[in-house]
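Enquirer: What shape does this take:
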Amino acid sequence: IKLMGAYGGLSDAFDGPTHHALEDIAIMRALPNFKVYVASDAVQTDWLVRHALEENGPMYVRLSRDKMADLYDETTNFQDGKGFIVRPGSDATIVACGMMVGNSLQAADILEKEGLSVRVVDMFCIKPLDTELICRCAKETGAIVSAEEHNIIGGLGGAVAEALCAGNAAVPMGFIGTQDCHAECGPYKTLLQAYGLDAEAIANKVRETVAKKK
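Expert: From the prediction side, this is the model:
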């Protein structure tokens, strides 16, 4: 079984809550033996489609309707269950997926002007999760913020928190996502801003989380 979930998150913006997908990652994570992926750019999407054809076992791939940032080139060597550090940093780490990777890179640019060095990780494989990378980033930067276009319950943020606890790598953590609610309809970028998913909201969450470091 290979499922491709188009129009993930709020990307089917004007069709409203009946067409938004803010719970899919949590649902699919809970299904036994299902692998869960969130595509972050076009090159990665191409790899995921090919991977789905070649891989045995059930799989869910979440896609967005809106244009994504260009993060990778054709030579990128993707590996199942392995995240990517798309920007180095030493003061905090943003672990993001899908469209939120591009927004997180913008947030890191904002924070760089304030003297904060922020690492950005593309965690395109939600299940199996790259626990080793998450724990290493926590130990090296001392603060984690998860960023997902999804309910904060049960998605990437929950998976990252589980990994930190299991790896004895607990650090201050912030969560970017929709706050357990249905969203209204409207222009996509307006919805991202309204529900705290834009670059400035991510930057604010990083500031709050870094301030909690001992």
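Enquirer: When you work out contacts or count neighbours from here on, use the C-alpha atoms and nothing else.
Expert: OK.
Enquirer: any idea which helix or strand comes after whichever strand in the chain runs longest?
Expert: Secondary structure assigned by DSSP state E gives strand 144-151 as the longest strand of the chain. For strand 144-151, the following helix or strand on the C-terminal side (DSSP states H and E) is helix 156-166.
Enquirer: For the chain, which segments are assigned as helices?
Expert: Ranges of helices within the chain are 24-29, 42-54, 99-112, 131-141, 156-166, 188-194, 199-210, based on DSSP state H.
Enquirer: which residues are contacting the longest strand of the chain?
Expert: Contacts to strand 144-151, defined as Cα atoms under 8 Å, 6 or more residues apart in numbering, come from residues 9-10, 21-25, 92-101, 104, 137-138, 155-157, 160, 171-181, 197, 202, 205-206, 209.
Enquirer: that older thread, mean neighbour count, the helices of the chain: which tops it?
Expert: For the helices of the chain, average neighbour numbers computed from mean count of other Cα atoms under 10 Å are highest in helix 99-112, which has a mean of 23.
Enquirer: which helices and strands sit right next to it?
Expert: strand 118-122, strand 144-151, helix 199-210 (3 or more Cα pairs under 8 Å, 6 or more residues apart in numbering; DSSP states H and E).
Enquirer: 6 Å instead, please
Expert: With contacts taken as 3 or more Cα pairs under 6 Å, 6 or more residues apart in numbering; DSSP states H and E, helix 99-112 sits against helix 199-210.
Enquirer: export the helices of the chain to TSV and tack on distance to Leu63?
Expert: Output for those, formatted as TSV (distance: least, Cα to Cα, whole Å):
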stretch	distance to Leu63
helix 24-29	11
helix 42-54	8
helix 99-112	9
helix 131-141	23
helix 156-166	15
helix 188-194	15
helix 199-210	20
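Enquirer: Quick one: closest of the ones you listed to Asp122.
Expert: Counting by Cα to Cα, Asp122 lies closest to helix 99-112 out of these; the figure is 6.1 Å.
Enquirer: Now do that closest one against strand 118-122: the angle between them, please.
Expert: 170 degrees (axes from the mean of the first three to the mean of the last three Cα atoms, to 10 degrees).
Enquirer: Tell me which residues are up against helix 99-112.
Expert: The contact list for helix 99-112 (Cα atoms under 6 Å, 6 or more residues apart in numbering) reads 40, 68-69, 118, 148, 199, 203.
Enquirer: and for comparison, fold this next one:
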Amino acid sequence: MSKGIATREAYGNALAEIGADPRIVVLDADLSKSTKTDVFKKQYPERFINMGIAESNMMAVAAGIASCGKIVFASTFAMFAAGRAFEQVRNSICYPALNVKIGATHAGLTVGEDGASHQSIEDIALMRSVPNMTVISPADGVEARLATIAAAKIDGPVYLRFSRMTSPILFDENTYKFEVGKGVTLTEGNDVTIIATGYMVSEAINAVEMLKSEGISARLINIHTIKPIDKDIIINAAKETGAIVTCEEHNVFGGLGSAVAEVLVENYPVPVRMVGVQDKFGKSGKAQDVMKLYGLTAENIVAKAKEVIAMKKA
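Expert: Below you'll find the predicted structure:
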């Protein structure tokens, strides 16, 4: 891993990269410096619209523009994109399956000092519950760029989940292959499988090394696409390792852990433990301190891995 950039920054840069396509229009809810859509705005001002602090209206306008054959990226903080504008996302975008991509930044607890009101830990649950929606949660800047490019090629609604905080670069931009709906095995292992998404992939990588130092062989899978989820990679991991730990910067209800458990309970049940926010609101504080307070750490992943391994042997 190397020092990187926030996934929101990679998103902004990717928008400018693909902006030569005249079909692409970007809307923002008066947060373009924070969501990094200002990078697109500087290059293609004629196809950028600041909608003001009116997120619900922004989604309705995005739907209207998309109905005219455009590819629309509508951006704001995840709390407002998934929460405040949920009705418009559901009824105006997903119901008619329009070509709108929601760039939701500042997701999860790593918003830090902004506190519980802005720490969106419910957005994955909301967005994956809506028919026709694709949900993607990139792990680093490389994946965020590729996810943005891929989203533009999908015919239909996409929810892209980005972080505020800088995250390490995990993947080689020259060789990393990103495919919507396909999980990626980052390390092989036989004792337990760790399945992570978003920022928590970097913590999971550290956890794998900690487990290795104790003689525990952990498989690590990056699930960047939470919907549609890669059922095959999850089922195979369950069959081959017999125990699963999920990791997410989100409430354990309705997020990655729930999605993985749904696959397993219908196909190949094994012991599962979920590292995530345990159905509590967030708190204001420095991002890393908040993550530690809520157990979103490599150390907690290691502890949960040992729990499921013991359950497997019981």
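Enquirer: Would you tell me which of the helices of structure 1 gets closest to Leu3 of structure 1?
Expert: Of all the helices of structure 1, helix 42-54 comes closest under Cα to Cα, at 9.0 Å.
Enquirer: how close does that closest one sit to structure 2?
Expert: Compared with structure 2 after the fit, helix 42-54 of structure 1 shows a mean deviation of 0.9 Å (mean Cα distance after the TM-score superposition for structure 1).
Enquirer: what stretch of structure 2 does that helix fall on?
Expert: Using TM-score structural alignment, helix 42-54 of structure 1 corresponds to residues 141-153 of structure 2.
Enquirer: Closest to Thr76 of structure 1 out of the contacts of helix 99-112 of structure 1?
Expert: For those, the nearest to Thr76 of structure 1 is Ser40 (13.2 Å; Cα to Cα).
Enquirer: show me what contacts the closest one?
Expert: Per Cα under 6 Å, 6+ apart, neighbours of Ser40 of structure 1: 98-99.
Enquirer: any idea how far Glu140 of structure 1 is from the nearest residue to Glu74 of structure 1 once chain neighbours are set aside?
Expert: In this structure, Glu74 of structure 1 finds its nearest non-sequential neighbour in Val43, 6.5 Å apart by Cα to Cα, 6 or more residues apart in numbering. The spacing between Val43 of structure 1 and Glu140 of structure 1, counted by Cα to Cα, to the nearest Å, is 29 Å.
Enquirer: Equivalent analysis for Gly89 of structure 1, please.
Expert: Look at Gly89 of structure 1 and Glu140 of structure 1: by Cα to Cα, they are 9 Å apart.
Enquirer: for Pro187 of structure 1, same thing?
Expert: Applying Cα to Cα, the value for Pro187 of structure 1 to Glu140 of structure 1 is 38 Å.
Enquirer: cool, and Ala203 of structure 1?
Expert: 19 Å.
Enquirer: now Gly5 of structure 1
Expert: Distance from Gly5 of structure 1 to Glu140 of structure 1, by Cα to Cα: 34 Å.
Enquirer: The helices of structure 1: which one's closest to Arg62 of structure 1?
Expert: helix 24-29 (8.1 Å).
Enquirer: matching residues in structure 2 for the closest one?
Expert: Going by TM-score structural alignment: helix 24-29 of structure 1 matches residues 123-128.
Enquirer: Quick one: average offset of that stretch versus structure 1, please.
Expert: Stretch 123-128 of structure 2 sits 0.3 Å off on average (mean Cα distance after the TM-score superposition for structure 1).
Enquirer: Please say which position in structure 2 Gly157 of structure 1 maps to.
Expert: Match for Gly157 of structure 1 (TM-score structural alignment): Gly257.
Enquirer: out of everything not next to it in sequence, what's closest to that match?
Expert: Gly257 of structure 2 sits nearest to Thr246 (Cα to Cα, 6+ apart), 5.4 Å away.
Enquirer: So what's the residue count around the aligned partner of the one you found in structure 1?
Expert: Alignment note (TM-score structural alignment): Thr246 of structure 2 maps to Ser146 of structure 1. For Ser146 of structure 1, the neighbour count with other Cα atoms under 10 Å is 30.
Enquirer: What's the separation between Ser146 of structure 1 and Gly57 of structure 1?
Expert: For Ser146 of structure 1 relative to Gly57 of structure 1 (Cα to Cα), the value is 28 Å.
Enquirer: Next: Lys205 of structure 1.
Expert: 37 Å.
Enquirer: is it true that Pro228 of structure 2 touches Gly181?
Expert: Yes: contact criterion Cα atoms under 6 Å: Pro228 of structure 2 and Gly181 qualify, at 5.4 Å.
Enquirer: What's Asp232 of structure 2 aligned with over in structure 1?
Expert: In structure 1, Asp232 of structure 2 lands on Glu132 (TM-score structural alignment).
Enquirer: most centrally placed residue in structure 1?
Expert: In structure 1, the residue lying closest to the centroid (Cα atoms, centre = their mean) is Cys97, at 2.3 Å.
Enquirer: Which residue in structure 2 aligns with it?
Expert: For Cys97 of structure 1, the residue aligned by TM-score structural alignment is Thr197.
Enquirer: hang on, the earlier thing: looking at the helices of structure 1, which is nearest to Val36 of structure 1?
Expert: helix 24-29 (6.5 Å).
Enquirer: Would you mind pulling the contact partners of the closest one?
Expert: 154-155.
Enquirer: Ile309 of structure 2 and Gly215 of structure 2: what is the separation?
Expert: 13 Å.
Enquirer: Equivalent analysis for Asp230 of structure 2, please.
Expert: 29 Å.
Enquirer: How about Ser163 of structure 2?
Expert: From Ser163 of structure 2 to Gly215 of structure 2 the distance is 33 Å (Cα to Cα).
Enquirer: So the two - more neighbours on which side?
Expert: Ser163 (29 against 10).
Enquirer: Contact partners for that one?
Expert: Counting by Cα under 6 Å, 6+ apart, Ser163 of structure 2 makes contact with 7-8, 105-107.
Enquirer: Kindly reformat those residues as TSV containing distance to Glu266 of structure 2 and neighbour count.
Expert: Shown next, in TSV, are the contacts of Ser163 of structure 2 (distance: Cα to Cα, whole Å; neighbours: other Cα atoms under 10 Å):
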residue	distance to Glu266 of structure 2	neighbour count
Thr7	33	33
Arg8	35	30
Thr105	33	29
His106	33	26
Ala107	30	27
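Enquirer: nearest to Tyr176 of structure 2, of the residues you listed?
Expert: Thr7 (15.9 Å).
Enquirer: Which residue comes closest to the closest one once chain neighbours are left out?
Expert: Thr7 of structure 2 sits nearest to Gly141 (Cα to Cα, 6+ apart), 4.8 Å away.
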